[in-house]
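Engineer: show me how the following folds:
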Amino acid sequence: MTQIRRSNERGHANHGWLESYHSFSFASYYEPDWMGYRSLRVINDDIVMPGKGFGTHPHQDMEIITYVLSGQLEHKDSMGNGRVIKPGDFQYMAAGTGILHSEFNPSDDEAVHLLQIWIQPDKSGVTPRYAERQMADAETGLWHLAASKDGRDDSMAIHQDADLSLARLEKDQKIGYSLGSDRHAWLHLAEGSIELNGKVLEAGDAAYLSGEERLQIKATTNAQVLLFDLA
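Structural biologist: Below is the predicted model:
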């Protein structure tokens, strides 16, 4: 079974310095039918204006992954990490027992476009930790594992039975994915347009699947696809 969630069905907030689209209920956007999918709790599609950002704020007991699509995002946290993450960079924090962090667009003239993802951990009270994975030069037409429970294939190890993979596709490239009969998938199209098992998806669209033996994707423009393989 494949169900589509269109980009224009998401929650939307425009704060001037921040424009955000919410795949699931978040902040003032509340939709009881969209509280998350399996362990996936948040996908916020954010555009942050130059010189603006999120001041220092706390998190606890959440797996937080950020992926930058364009522009730059400066990160600082109470673990002592300070980094500017760039297009193609994944960043991960296990909030665990509690962290403070800030996210700021350091540019004077370019907005930053990012996806912020929250995954519910399989246990609470873990020690906070931080990791990164750079995929700006990832080969097109292949799945690249960004995060997983066991940290295999040099992916970021997270506290949940969830695999997050990225595929960067050029126009007309095709790619498949086999989903186990007891697994569930959420596919988020970050950029471009594709056909998923014959259904057309545009940037910002998503699809959720259960029990599909095979996903078939064809890019109709250059595209970036995020796929969550979930218990």
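Engineer: only C-alpha atoms for contact and neighbour calcs from this point on.
Structural biologist: Noted.
Engineer: residue 83: what's it in contact with?
Structural biologist: Listed by CA atoms under 8 Å, 6 or more residues apart in numbering, the contact set of residue 83 reads 74, 75, 76.
Engineer: looking at those, which are in strands?
Structural biologist: Counting by DSSP state E, the contacts of residue 83 place 74, 75, 76 in strands.
Engineer: how about the most centrally placed residue in the chain, nearest residue that isn't a chain neighbour?
Structural biologist: Nearest to the mean C-alpha position of the chain, counting by CA atoms, centre = their mean, stands residue 117 at 4.5 Å. Closest residue to residue 117 apart from its sequence neighbours, by CA to CA, 6 or more residues apart in numbering: residue 43 at 4.6 Å.
Engineer: need the contact partners of the helix or strand hosting that neighbour.
Structural biologist: Using DSSP states H and E, residue 43 sits within strand 40-48. With contacts defined as CA under 8 Å, 6+ apart, strand 40-48 is touched by 17-26, 35-36, 105, 111-120.
Engineer: where does the spatially most distant residue from the centre of the chain sit: helix, strand or coil?
Structural biologist: Most distant from the centre of the chain: residue 108, at 25.5 Å, with distances by CA atoms, centre = their mean. The local conformation at residue 108, judged by DSSP: H, G, I helix; E, B strand; the rest coil, is coil.
Engineer: show the contacting residues for it.
Structural biologist: Residue 108 sits in contact with 50, 51, where contact means CA under 8 Å, 6+ apart.
Engineer: ok, it to residue 45 distance?
Structural biologist: Going from residue 108 to residue 45 by CA to CA, to the nearest Å gives 21 Å.
Engineer: out of the contacts of residue 83, which are buried?
Structural biologist: If you count burial by 16 or more other CA atoms under 10 Å, the buried members of the contacts of residue 83 come out as 74, 75, 76.
Engineer: you'd agree the last one is up against residue 102?
Structural biologist: This points to residue 76. Yes. Using CA atoms under 8 Å, residue 76 is in contact with residue 102, at 5.4 Å.
Engineer: could you also give me the structure for this second sequence? I'd like to compare it with the first:
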Amino acid sequence: MRTTLYRAGSRGYADHGWLKTYHTFSFAGYYNPERIHFGALRVLNDDHVEGGSGFGLHPHSNMEIFSIPLKGALAHTDSMGNSGVIGENEIQVMSAGKGIQHSEYNASEVEPVEFLQIWVFPNQENVEPRYDQIKINPESRKNRWQQIVSPSAEEKEGTWIYQEAWFYLADLDKNKVLDYTRKGETTGLYLMVLEGEVEIAGQTLQRRDAIGIEDVRQITVKSLEDSFLLLMEVSLL
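Structural biologist: Purely as a prediction, here's the structure:
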């Protein structure tokens, strides 16, 4: 087993006034040659956007892009004709493919929105752009892994992307032990503690700490207090 720790305090940080953001991997003005990506996982930004502010219309291509609101809601528009609001217990995914433009604004003029922005390299380029937005039931992640992303549109749980990747959320009670068995043959595991504290692979992780794990088939997570987790299994090729 090989592990890489990503402590919360080691992330890149930028304060733009309207936007406060932490970058796990090199992004915008933050560059760390040892923090470019974890396999197909290219971007993991922890964003805080003030009321009435947001990201104006801008382009993307050949990237799988996710927004996961943790607090508040985002107002979305794009060049595919989609518009709407994404709130807590919802997930947005876009396959940028051969090219899209989109904007993401705080849906509130007053309250801040906090969300994760995640980019994954696709395994197919120049596909027709697509958009999906799903609701997820928080009860379905109580002391279990709730699948929110997979590589197949045929999966009954969550949404899908153009990559060998599976994403999960879990709400664990204190002292709960949860195993996860890797699905892919050439994948790695990336676990981020959104809230709480856990033990995994001989390490103790606290709020916003993360760990990348390679060369192991199964992991075991023990919550040291009530915890909210994001687990991503992604291709390492």
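Engineer: where in the second structure does stretch 203-215 of the first structure align, residue-wise?
Structural biologist: Aligned using TM-score structural alignment, stretch 203-215 of the first structure spans residues 207-219 in the second structure.
Engineer: er, stretch 50-60 of the first structure I mean
Structural biologist: Against the second structure, stretch 50-60 of the first structure falls on residues 51-61 (TM-score structural alignment).
Engineer: got the buried residues for the matching stretch?
Structural biologist: Applying a neighbour-count criterion of 16+ other CA under 10 Å, one finds 51, 53, 54, 60, 61 buried in stretch 51-61 of the second structure.
Engineer: now intersect the residues you listed with the strands, please.
Structural biologist: Per DSSP E, the buried residues of stretch 51-61 of the second structure map to strands at 54, 60.
Engineer: so which pair among the buried residues of stretch 51-61 of the second structure is furthest apart in space?
Structural biologist: 51 and 61 (28.0 Å; CA to CA).
Engineer: kindly provide the distance from residue 22 of the second structure to residue 235 of the second structure.
Structural biologist: 24 Å.
Engineer: from what I see, residue 145 of the second structure and residue 169 are in contact.
Structural biologist: Yes. The criterion here is CA under 8 Å, and residue 145 of the second structure meets it with residue 169 at 5.8 Å.
Engineer: between those two, which is the more surrounded one?
Structural biologist: More crowded of residue 145 of the second structure and residue 169, by other CA atoms under 10 Å: residue 169, with 25 against 20.
Engineer: pull the number of nearby residues for the closest residue to that one other than its chain neighbours.
Structural biologist: Closest residue to residue 169 of the second structure apart from its sequence neighbours, by CA to CA, 6+ apart: residue 230 at 4.8 Å. Residue 230 of the second structure: 20 surrounding residues under other CA under 10 Å.
Engineer: next, whatever residue of the first structure lines up with residue 230 of the second structure: secondary structure please.
Structural biologist: The alignment partner of residue 230 of the second structure in the first structure, by TM-score structural alignment, is residue 226. Classification of residue 226 of the first structure by three-state DSSP places it in strand.
Engineer: give me the distance between residue 226 of the first structure and residue 145 of the first structure.
Structural biologist: 10 Å.
Engineer: repeat for residue 165 of the first structure
Structural biologist: 4 Å.
Engineer: again with residue 104 of the first structure
Structural biologist: Between residue 104 of the first structure and residue 145 of the first structure the computed distance is 27 Å (CA to CA).
Engineer: before we move on, what about residue 172 of the first structure?
Structural biologist: 22 Å.
Engineer: which of these two has more neighbours?
Structural biologist: Taking other CA under 10 Å, residue 172 of the first structure and residue 145 do not tie; residue 145 has more neighbours (21 against 14).
Engineer: pretty sure residue 140 of the second structure sits in a helix.
Structural biologist: Yes. The assignment for residue 140 of the second structure is a helix, going by three-state DSSP.
Engineer: show the contacting residues for it.
Structural biologist: residue 146.
Engineer: with adjacent residues omitted, what lies nearest to the residue mapped onto residue 12 of the second structure from the first structure?
Structural biologist: Matched by TM-score structural alignment, residue 12 of the second structure corresponds to residue 11 in the first structure. Ranked by CA to CA, 6+ apart and with sequence neighbours excluded, the top spatial neighbour of residue 11 of the first structure is residue 22, at 4.7 Å.
Engineer: shouldn't residue 103 of the second structure be in contact with residue 74?
Structural biologist: No. Between residue 103 of the second structure and residue 74 there is no contact under CA under 8 Å: 9.6 Å.
Engineer: so the two - more neighbours on which side?
Structural biologist: residue 74 (27 against 17).
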